[in-house]
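Chemist: What follows is a protein structure lacking sequence information:
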């Protein structure tokens, strides 16, 4: 199975959906932030390993605690995943903190600040040419 095949894409989507459900409803660890979402999942073509990109709404301490809680619950999550998804192999999950949403918010804020500063100086009258 190739990395970008239709089958691999469907497996990635299914694993992402089930991981989201398990994290939302199945884990009772107080370290895990309730505003945790699974942004993307990459299952290896041999179905042995899986990278789960996690986004956590909160400060840096909350993100570290959530990642530690997910790593400690990895066996439980893998067991639940094996029961819900019928795959030949249940992938070993590696959780990776995804900060792309936070990065996008920061960039948007910076752009808004620059536009506001330009409007205050009167250098840009309207944004129709942007």
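Modeler: All right, it came through fine. The structure displayed is predicted, hence computed values, not measured ones.

Chemist: C-alpha from now on. contacts and neighbour counts both.
Modeler: Fine.

Chemist: Give me the residues contacting stretch 97-105.
Modeler: 39, 53, 54, 55, 56, 63, 67 (CA atoms under 8 Å, 6 or more residues apart in numbering).

Chemist: can you rerun that using 6 Å?
Modeler: With contact meaning CA atoms under 6 Å, 6 or more residues apart in numbering, stretch 97-105 is reached by 53, 54, 55.

Chemist: Same check on stretch 19-29?
Modeler: Taking CA under 6 Å, 6+ apart as the rule, stretch 19-29 contacts residue 38.

Chemist: what about the helices in this structure?
Modeler: In the chain, the helices defined using DSSP state H lie at 6-21, 60-72, 74-84, 100-121.

Chemist: okay, the contacts of stretch 97-105 in a markdown table with distance to residue 127 next?
Modeler: A markdown table is the format used below for the contacts of stretch 97-105 (distance: CA to CA, whole Å):
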| residue | distance to residue 127 |
| --- | --- |
| 53 | 36 |
| 54 | 36 |
| 55 | 33 |
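
Chemist: For residue 116, state which of these is nearest.
Modeler: Residue 116 lies nearest to residue 55 out of the contacts of stretch 97-105, by CA to CA, at 29.4 Å.

Chemist: got a list of what that closest one touches?
Modeler: Under the criterion of CA under 6 Å, 6+ apart, the contact list for residue 55 reads 36, 37, 98.

Chemist: okay, now the one to match up with it:
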């Protein structure tokens, strides 16, 4: 294994190429949502963000993270995207110039939930007490 390849595997989120293609896919999906190209009552009934797309090292699989505003009906929204996977994959292939159209899968972006959980924990009386005791020392 070459030194260059080893460095690339350690890059958070993947290689520069993975990150660049992921961003192209993210923009393509976000544009389709903004223009209303995906005709589904669940998708049309929610404001949906696409915070991230992660590409596999061979660029053949795109994991598209979606989050409806307020986290409302996240499971239903992902199911709606799955129903339109074939259409979305074809549109992505048409909009970005890749040798192969990547397979796509959808996941709920749970980073917001995790951030909220940490925030609540930091505001808990136990943590506040520990922080105040730390100031006295």
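Modeler: The structure has been received and is ready for your questions. Being a predicted model, the structure only gives us computed values, none of them experimental.

Chemist: follow-up on the earlier one: for the helices of the first structure, could you give me JSON lines that also reports distance to residue 28 of the first structure and mean neighbour count?
Modeler: Output for those, formatted as JSON lines (distance: least, CA to CA, whole Å; neighbours: other CA atoms under 10 Å):
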{"stretch": "helix 6-21", "distance to residue 28 of the first structure": "13", "mean neighbour count": "17"}
{"stretch": "helix 60-72", "distance to residue 28 of the first structure": "10", "mean neighbour count": "16"}
{"stretch": "helix 74-84", "distance to residue 28 of the first structure": "11", "mean neighbour count": "15"}
{"stretch": "helix 100-121", "distance to residue 28 of the first structure": "25", "mean neighbour count": "12"}
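
Chemist: mind giving me JSON lines with those and columns for distance to residue 44 of the first structure?
Modeler: As requested, the helices of the first structure are exported to JSON lines (distance: least, CA to CA, whole Å):
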{"stretch": "helix 6-21", "distance to residue 44 of the first structure": "8"}
{"stretch": "helix 60-72", "distance to residue 44 of the first structure": "19"}
{"stretch": "helix 74-84", "distance to residue 44 of the first structure": "15"}
{"stretch": "helix 100-121", "distance to residue 44 of the first structure": "22"}
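
Chemist: Let me know which of these is the nearest to residue 30 of the first structure.
Modeler: When these are compared by CA to CA, helix 60-72 sits nearest residue 30 of the first structure, at 8.1 Å.

Chemist: From residue 123 of the first structure, how far off is residue 34 of the first structure?
Modeler: From residue 34 of the first structure over to residue 123 of the first structure the distance is 44 Å, taken as CA to CA, to the nearest Å.

Chemist: brain fart, residue 113 of the first structure
Modeler: Distance, residue 113 of the first structure to residue 123 of the first structure, by CA to CA: 14 Å.

Chemist: So which residue is smack in the middle of the second structure?
Modeler: residue 65 (2.5 Å; CA atoms, centre = their mean).

Chemist: which residue lines up with that residue in the first structure?
Modeler: Aligning on TM-score structural alignment places residue 65 of the second structure opposite residue 53 in the first structure.

Chemist: Hmm, that match is touching residue 43, no?
Modeler: No: counting by CA atoms under 6 Å, residue 53 of the first structure sits too far from residue 43 to count as a contact (11.3 Å).

Chemist: which residues are common contacts for these two?
Modeler: When CA under 6 Å, 6+ apart defines a contact, no residue borders residue 53 of the first structure and residue 43 alike.

Chemist: Figure out which of the helices of the first structure is closest to residue 91 of the first structure.
Modeler: It's helix 74-84; of those, that one is closest to residue 91 of the first structure (CA to CA) at 7.5 Å.

Chemist: and that closest one, which stretch of the second structure?
Modeler: Taking TM-score structural alignment, helix 74-84 of the first structure hits residues 85-95 over in the second structure.

Chemist: Good, wrapping up.
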